[in-house]
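what shape does this take:
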Amino acid sequence: MIEAIKQQLKDQLEQHFNVQGIVVEEPKKGLADLAIPLFAYAKLWKVSPMVVYKQFEEILTNNIVIEKIEFTNGFLNIYLNRGPLANKILSMIHEQKDAYGNQELGIGQTVAMDYSSPNIAKSFGVGHLRSTVIGNALKNIYKKMGYKVVSINHLGDWGTQFGKMIVAYQKWGNEAAVTKNPIAEMQKLYVRFHDEVAIDPTLEQQARDVFKALEENDETYTKLWTWFKDESMKEFEEMYELLGVEFDYNTGESFYNDKMDAVVEELEQKHLLKIDDGATIVDLGEDLPPALIKRTDGATLYMTRDVAALLYRHNTYQTNHVLYVVGNEQILHFKQLKAITDLMGYNFNVDHINFGLVLIDGKKMSTRGGKFKRLEDVINQAIQGAKEAIESKNPNLKNQDEVAKAVGIGAIIFNDLKNEKHLDIDFNLENMLKFEGQTGPYLQYSSVRIASILRDNTLDINDIDASYFKEDDYFEIIKLLGQFPHIISKAMENNAPNLIARYIISLAQGFNSFYGKHRINVEETKHLNANLLFVESIRTVINEGLRILGIQSLNEM
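Next up is the predicted model:
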């Protein structure tokens, strides 16, 4: 709403004066509602800022959204007609509820999103968290903007590591132990393989031979591989259920095994392949290193598989846009993928949503050395920490376990999403579980505080004195509420869930500041109803922001 007003004023002035680049700002709290700096046009037209002000004022003065206009220190300050505007924003939120902020930009368009993508036969680690929660939030953002989203879990279910796993299982594995505790046992076998390689390097060649046989559909190895995959998926599904994440398709790397020959053939037909030291490559020019398509032994590579996957997704889902939510270390890979498909003549709209590492005590985690933090363990620690905090604050709370689960998992998700995604994040449970500051529990508690107010009162939407909304403390927050649709739009435009996270933190901080200064449960009925509509709107938007981020809102805690 506020962004629409700013755009309307900008368009009105630019069209009348036939200029571009007029800026409509939101000054700091306590100043005007909006402001237009005049210095650039004073310089352009070789007049004083006051002359520009008079010309702009003449055009804007009859605009019904404006109450008054003033000149201050080279700025045209605008005071909005607060009562009707505030009433319109709050009424819209009250009527639309969680549909507030829904937009139609993406109607008729399909976006495919590739995210999470853990490796089969390895525990779901903290390192997989970022792709999972960033991807899930982006899915919700794009859906909010009207897009059809196809969510894909591109499982790491193929590669030479399965040769290693099969060799390790056949040498040291125990069927009963694996059946009882599959992932943990597979993890031990994987670590042991790398320990034993240091003693017996021939194990590496054995693993390569086994994987080659697996590629040729060896029955015994295929049966073991399928078993590893099925057992891994059971654990992954438990994690996804805890995190509230669902996928349309769990199609791993192996799904594209029968689709890669066609890619190589097409590259050959389009004269894009070259032989370099026995390997088959695509030359990508001066800006990028060549992309490997086949090794010297003729084996196809990860890049070939990703080209096949991209073509399949475009043809199957009729995508307008494909997002890959994958770490910073793959930046070059996705530049090459885009370059190859461009050379093939497709010009797909592809974005790599890159993100930094999750650090524990400032260090990256490693599967190979056994220094690996399972997400399940971390989630359980977070839930236990949340439960202890709840027991100390509200020992009589019903459903403590369910609330602790929502708070613990919400804390982990918000700690990730509040950060700019390309940065590394340090994983500190103690900090993320705090009920103050920029945390998930702080947001959930703010929403619960409003829920308590609303439970004790009944809002009569037809008996409101909207004049209260003109006051600064109300209107600053109402302006913020009016920005929610724009924030959703910007979050999509920049593929940045942190914009929503920061926004709802600002909203919660605004509410808590207001709550500390003003009494909500006032005696006068029209004032009370105004307050109830005001706080109800804040809660609606906070809760919808939390939902988009993949965090559960609560009624009690």
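
CA only for contacts and neighbour counts going forward, please
Noted.

now do the closest residue to residue 191 other than its chain neighbours against residue 377, distance only.
In this structure, residue 191 finds its nearest non-sequential neighbour in residue 368, 5.4 Å apart by C-alpha to C-alpha, 6 or more residues apart in numbering. To residue 377, residue 368 is 18 Å away according to C-alpha to C-alpha, to the nearest Å.

ok so residue 513 is a helix residue?
Yes - with DSSP: H, G, I helix; E, B strand; the rest coil as the criterion, residue 513 is part of a helix.

from the rest of the structure, what touches stretch 90-110?
For stretch 90-110, the surrounding residues in contact (C-alpha atoms under 8 Å, 6 or more residues apart in numbering) are 142, 144-150, 317-321, 478, 484-485, 488, 533-534, 536-537, 540-541, 544.

and these, which are buried?
Buried members of these, scored by 16 or more other C-alpha atoms under 10 Å, are 142, 144-150, 319-321, 478, 484-485, 488, 533-534, 536-537, 540-541, 544.

I figured residue 326 hits residue 351, correct?
No - using C-alpha atoms under 8 Å, residue 326 is not in contact with residue 351, being 10.3 Å away.

residue 270: neighbour count?
Neighbours of residue 270 under the rule other C-alpha atoms under 10 Å: 12.

next, the second sequence, to be compared with the first:
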Amino acid sequence: MSYKHQVAEKIADALAQQGVENYPKETVYGMLETPPNPAMGDIAFPCFQLAKALRKAPPMIAAELAEKISGDPLRESTAVGPYINFFLDQAAVAKQVIGTILAQGSAYGDSHIGQGRKVPIDLSSPNIAKPFSMGHLRSTVIGNAIANIMEKQGYQPVRINHLGDWGTQFGKLIVAYRLWGDEAKVKAEPIKELLTLYVRFHDEAKDNPSLEDQGREWFKKLEDGDEEALHLWKWFRDESLKEFMKIYDLMNVSFDSTNGEAFYNDKMDRVVTLLEEKGLLTESDGALVVSLDEYDMPPSLIKKSDGATLYATRDLAAALYRHESYDFAKAVYVVGNEQRLHFQQLYKVLEKMGYAWARDMHHVPFGMMLKDGKKMSTRKGKVVLLEEVLSQAIADVQKVIEEKNPSLANKEEVARQVGVGAVIFHDLKNYRLNDINFSLEEMLTFEGETGPYVQYTHARACSLLRRGNFQPASAPLAEGALDSKEAWAVITLLNGFPEVIERAADNFDPSQIGKYVIDLAQSFNKFYANVRILAEEEDIKASRLQLVAAVVAVLKEGLRLLGLAAPEEM
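The predicted model follows:
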């Protein structure tokens, strides 16, 4: 139990003794604040809400309650106006926090709340035959981090790459290949050549609208199983996946399933039949829809007037398949913010079909990746390729290593870890709904709120442990070794790591951990700059190195949850 939970329990007990109802430990915990200035205390409790129940002024309530709350882990409880400020027993807290982290290592912050239940996570999902652009980065790294966080909470994540491998665009690509394609060029550089053909199709279609009709015709042939269309489609898909896997391997992202849109082709008739049986389908201009008027939403289009099925039909089939396959605790879709209405409609249709588990499905939206403040567009050829960005990031880090530390072991591996990590961290330190402007220069700086800064801090701390010949089975903390305000700031942050993971999981928000590791790195660097760690008496040095070792363990685990490596030397 964290110290905030212990304090919340003491406050709840004191209120219960005064006959105040509706303030259990969980409610009190949610009211606790962190004072803006550490000199004011470690935890604060505002008493405004209690005025009505106790029929007293908040300052009076604070003064009376403060006298009733004491004992471990508190050193002092003080009323300041309408607040009670709590000061923790720093020596006892330091011993408990550091001891726990060193004993548990990477398991610190683990939870069993998930009880091993499965959580399918729909992430990445690029379109085949198109390049893996910076625009696809967000779903990939946000989804992978959420999977890591859910696993930390005791769930069993199922990473699903729902590939965009079906739709009219493949009819267009087949037309483009038949008109202008060169087999040798496609084999040599599949994604680059297929993108060139795709962009050319849209350029030519401006002056020749009949190309759009041809594209639709060839997609219909594909749907009907035409041999040539299927052969080309499968070739485009296989070549694309090979290229994608190079990028996934570079980012250390793997999948449990690559069932894309095409996988559900034979599963959609069942959805239409179920909707008919439940009396949910109505006709609208020749198309079949599910009305969502009662939710003030447009109808969900299930089948076009020409009989073609749509995204909604396919996603309903996918939802049924996933529930039947995984019996999930929750299902997560990491898909851009522009699809918000689509998922709202999807869940409401499932609810109308009588599936209570639809309430356990979560759309996790995110903002756009911008270039010079504008959205990237594959169709217009205005795209920044992720593979090129990762390669450039790695090359730039290699240059820095050659300049600063040319004798570093495993230079290539460290350059990959730092270069790729910089790109991932630049995304995940931001709240996912915010748009992000692409800037390689900003990503790669070793100062400020960046991945390289956090990784370098971890490496610096590892260096301290090596130089100090740190032994894990250290003696108890020496009196006064960690009395500084800098040490206490680090200990307070370390103590809060499990709660940060919990918040990140509850809100599907990896940026909670991104911000946390930045704060911990900054706090540790202040400790490093202001407190002598190695040049001290042996017991003092050993105690301070225990704190350093705890920082190493938590930084490494925080970075791992985000999908980053933590090099021990840089």
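
how about whichever residue in the first structure pairs up with residue 257 of the second structure: what's its closest non-neighbour residue?
Using TM-score structural alignment as the criterion, the counterpart of residue 257 of the second structure in the first structure is residue 249. In space, and not counting its chain neighbours, residue 249 of the first structure is closest to residue 152: 4.9 Å by C-alpha to C-alpha, 6+ apart.

the second structure: which residue goes with the one you found?
Counting by TM-score structural alignment, residue 152 of the first structure corresponds to residue 160 in the second structure.

pick out whichever of residue 326 and residue 351 of the first structure has more residues nearby.
Neighbour totals were compared for residue 326 of the first structure and residue 351, and residue 326 leads with 24 against 16 (other C-alpha under 10 Å).

counterpart of residue 549 of the first structure in the second structure?
Structural alignment places residue 549 of the first structure opposite residue 562 in the second structure (criterion: TM-score structural alignment).

surely that match meets residue 145?
Yes - contact criterion C-alpha under 8 Å: residue 562 of the second structure and residue 145 qualify, at 4.8 Å.

who touches both of those two?
Here residue 562 of the second structure and residue 145 share the contacting residues residue 510, scored by C-alpha under 8 Å, 6+ apart.

which stretches of the stretch 101-250 of the second structure form helices?
Remark: helices assigned in the stretch 101-250 of the second structure by DSSP state H, counting those that start in this stretch are 134-152, 168-180, 183-188, 190-207, 210-223, 227-251.

pull the distance from the fifth one to the chain's centre.
For helix 210-223 of the second structure, the gap between its own C-alpha mean and the chain's C-alpha mean amounts to 38 Å (C-alpha atoms, centre = their mean, to the nearest Å).

so how much does it differ from the first structure once superposed?
For helix 210-223 of the second structure, the mean deviation from the first structure after alignment is 1.2 Å (mean C-alpha distance after the TM-score superposition for the first structure).

now do that helix: which range of the first structure does it align onto?
Mapped onto the first structure using TM-score structural alignment, helix 210-223 of the second structure spans residues 202-215.

got a list of contacts for the matching stretch?
Stretch 202-215 of the first structure has contacts (C-alpha under 8 Å, 6+ apart) with 159, 160, 161, 162, 163, 164, 166, 167, 196, 197, 221, 222.

good, wrapping up.
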